[in-house]
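S.K.: My questions concern the predicted model and sequence given below.
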Amino acid sequence: MLSRIAESLFWIGRYVERADNTARLLDVHLNVLLEDPWVDEPSANASILAVMNCEFEAPVSRSDVLEQLAFDRDRSSSIAGTLSAARENARRAREVISTEVWESLNMTRNQLPRWSQASRPHEYFVWVRERAAVVWGLSSATTSRDDAWHFMELGRSLERADMIARLLMTRNLEGTTGPNWTTLLRTCSAHEAYLRTVRSLVTEERAAEFLLTDPLFPRSIAYNLDRAETILGQIDGAGSSRILADRARLSLGRARTNLEYTDVGDILADLPSQMREVQRACTTASTLIRDRYFLPASTVMWSQEAL
């Protein structure tokens, strides 16, 4: 597979997943602002932007958060920006993705202006989650399980682990008590799966353990880190450059085993720091994957200039 195609597929996976999880994160954040009578809204808004690594100038209003994380089409951290970027990457990889996936991404991008003007942000977030589910459903039904599938799934798994870590960090937002664990489970579409698996009421430690380390739930952090490791082992590659892929697997494996073999109480006692470790592992793996499988940025620029 051509490097440019593999890179586009990888970023389709990341961008669609980022849009989905950003919608979930913003939905729970706005609910906390509405339900917590003691909330310090500017501090909470600044904290959520910090969790998403966005620059800001205090004080931060609710509209500032929505503009940066939901509606700004020029930001790779916003929902509108990621969905537009996913469509552009799909255009570059048009020869390997199915017509159904392309049309779904194209339609989503074209409908963004109308939905971003919805009277309630919640309606916009629900639509984003539904469109992401449509893309993943069509991709699953129409893509052969070859390298095209592997690169898209690899991007999806890395992004999901990273974004679930960010979502859990909202438990410690400044200026607010943060969402409760039942809300976090529902936000991750995990409440029913938790009840079937744990068979007890929601408690802090059991809910955290489920979202962190459950090996069967597709939105747990450990599941996605393991999924990314497995896919890296399935993608063809040999020779000295294979060392980079093995280093990426090592980074992900360390993060996963740290979660699995550390007492959940210790993780909760230092949750933001532990989640930042997960993010660093995903960033390191993404950088190594880029260096192993994708063209360097200078080569891409040179190719475009030559055209």
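M.R.: Yep, it's here.

S.K.: When you work out contacts or count neighbours from here on, use the C-alpha atoms and nothing else.
M.R.: OK.

S.K.: Not counting its neighbours along the chain, what's nearest Glu17?
M.R.: Sequence neighbours aside, Arg156 is the residue nearest to Glu17 in space, at 5.8 Å (criterion: C-alpha to C-alpha, 6 or more residues apart in numbering).

S.K.: no wait, Leu185
M.R.: Using C-alpha to C-alpha, 6+ apart and skipping the chain neighbours, the partner closest in space to Leu185 is His191 (4.9 Å).

S.K.: In this structure the residue nearest to Glu17 contacts Arg14, no?
M.R.: Yes: Arg156 is in contact with Arg14 according to C-alpha atoms under 8 Å; the separation is 4.9 Å.

S.K.: this is the other structure I want to compare:
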Amino acid sequence: MLSRVAERVYWMGRYMERCENVARLVDVNTKLLLDLPRGVSVGWGTLVDISGGSDFYRRDLDSADERAVMRFLLADMNNPSSLMSSITYARENARITREILPSEVYTLVNDLYLYLKDRFPKGAARGERQALLEEVIEKVQQFTGMLAGCMSHNDAYSFLRLGRNLERADMTSRIVDVGTSRILTKALEETEANEPFENILWMSVLRSLSGYQMYRQHVLDRVNAEDVVMFLVQDSLFPRSVAHCLSELSEAFDRLPNSDNAQRVLASVRRQLKTADILQLIESGLHEYIDSIQSSIGEVHSEIADTWFLPQVQVTQ
């Protein structure tokens, strides 16, 4: 297949996954406000931290208000990670490559774009936000299922898998990073009786990835930092764990030509995950470890681009 087509479907997979990730984060953070007692707050700026929005109107994240953060994460076209930006880029990539996709897939992406365009900025209001976000999550899940069940599992499908799983691994690592270094610290410093709030916060982290029930089946103990981090980083069976996403990348690489260099870079990241002592890292340096994992995920993306995409083709990121 042509390099420009491969790049388009790769980024379509990334952008659709990004839509779901943003919707999950905002939805869970909104519900978390109802669980925490008065006087304990995680702050809306945390969501900007997780999404990587470094230029949040040049404001202090600690003092960011709900309305500004929602506008930035959901509707701001100047933020490449916003929900509206992501669905716009996904739709454009789907439009250009629609001849290799099942017709239902493009229709779904286009309908979701029109749905969101029609409801912003109204959808940023808390009263309407939950229904909008749940619709986004449902449609992206439908998109993933349509591709798995209706599209030939050829090279184009492999590039879609690469985009989806690389984006998912990156977001999971961000959630774990912020959950350990920002959310927990900020919330627990405001109360002495912190254990109940610690459990609530870690359950929120799991629910942002729809991982709470699977975690309870996997870990027969109360929700705690060490087990949650191990589950989300190292568990090979949970589809949104970093380890599982990287194993999906490896399978996709196996189906593509000239993937030896990409496999070598990926193997290095997987070794980092497998050999990590999570308990020791939580006590002394989990943030730095997650930073190195995110850098390594970036290197995997760079290797994908160098191997299969043409340098002169520019796709908005």
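M.R.: Arrived safely, thanks for sending. Since the structure is predicted, the reported quantities are computational estimates derived from the model, not experimental observations.

S.K.: Check which helices and strands the lengthiest helix in the second structure sits against.
M.R.: Determined from DSSP state H, the single longest helix within the second structure is helix 3-35. Contacts defined by 3 or more C-alpha pairs under 8 Å, 6 or more residues apart in numbering; DSSP states H and E place helix 3-35 of the second structure against helix 45-51, helix 83-96, helix 126-150, helix 155-178, helix 195-207, helix 286-308.

S.K.: what do you get if the cut-off is 7 Å, keeping everything else the same?
M.R.: Judged by 3 or more C-alpha pairs under 7 Å, 6 or more residues apart in numbering; DSSP states H and E, helix 3-35 of the second structure is in contact with helix 83-96, helix 126-150, helix 155-178, helix 195-207.

S.K.: Which one of those helices lies nearest to Thr275 of the second structure?
M.R.: helix 155-178 (16.3 Å; C-alpha to C-alpha).

S.K.: Have a look at how far, on average, the closest one is from the first structure.
M.R.: With mean C-alpha distance after the TM-score superposition for the first structure, helix 155-178 of the second structure departs from the first structure by a mean of 0.8 Å once superposed.

S.K.: Arg156 and Arg14 of the first structure: which is more packed in?
M.R.: Neighbours per residue (other C-alpha atoms under 10 Å) separate Arg156 of the first structure from Arg14, with Arg156 holding more: 26 against 22.

S.K.: Just tell me what the residue nearest to Glu17 of the first structure corresponds to in the second structure.
M.R.: Under the alignment (TM-score structural alignment), Arg156 of the first structure pairs with Arg164 in the second structure.

S.K.: With Pro215 of the first structure instead?
M.R.: Match for Pro215 of the first structure (TM-score structural alignment): Ser236.

S.K.: re the thing from before, any idea how far the match of Arg156 of the first structure is from Glu248 of the second structure?
M.R.: For Arg164 of the second structure, the distance to Glu248 of the second structure equals 10 Å [C-alpha to C-alpha, to the nearest Å].

S.K.: about what we covered before: surely the residue nearest to Leu185 of the first structure touches Leu184?
M.R.: No: using C-alpha atoms under 7 Å, His191 of the first structure is not in contact with Leu184, being 8.5 Å away.

S.K.: So which of the two has more stuff around it?
M.R.: Taking other C-alpha under 10 Å, His191 of the first structure and Leu184 do not tie; Leu184 has more neighbours (24 against 18).

S.K.: In the second structure, what sits opposite the more buried one in the alignment?
M.R.: In the second structure, Leu184 of the first structure lands on Val205 (TM-score structural alignment).

S.K.: Show the contacting residues for its match.
M.R.: Neighbouring residues of Val205 of the second structure by C-alpha atoms under 7 Å, 6 or more residues apart in numbering: Gly179.
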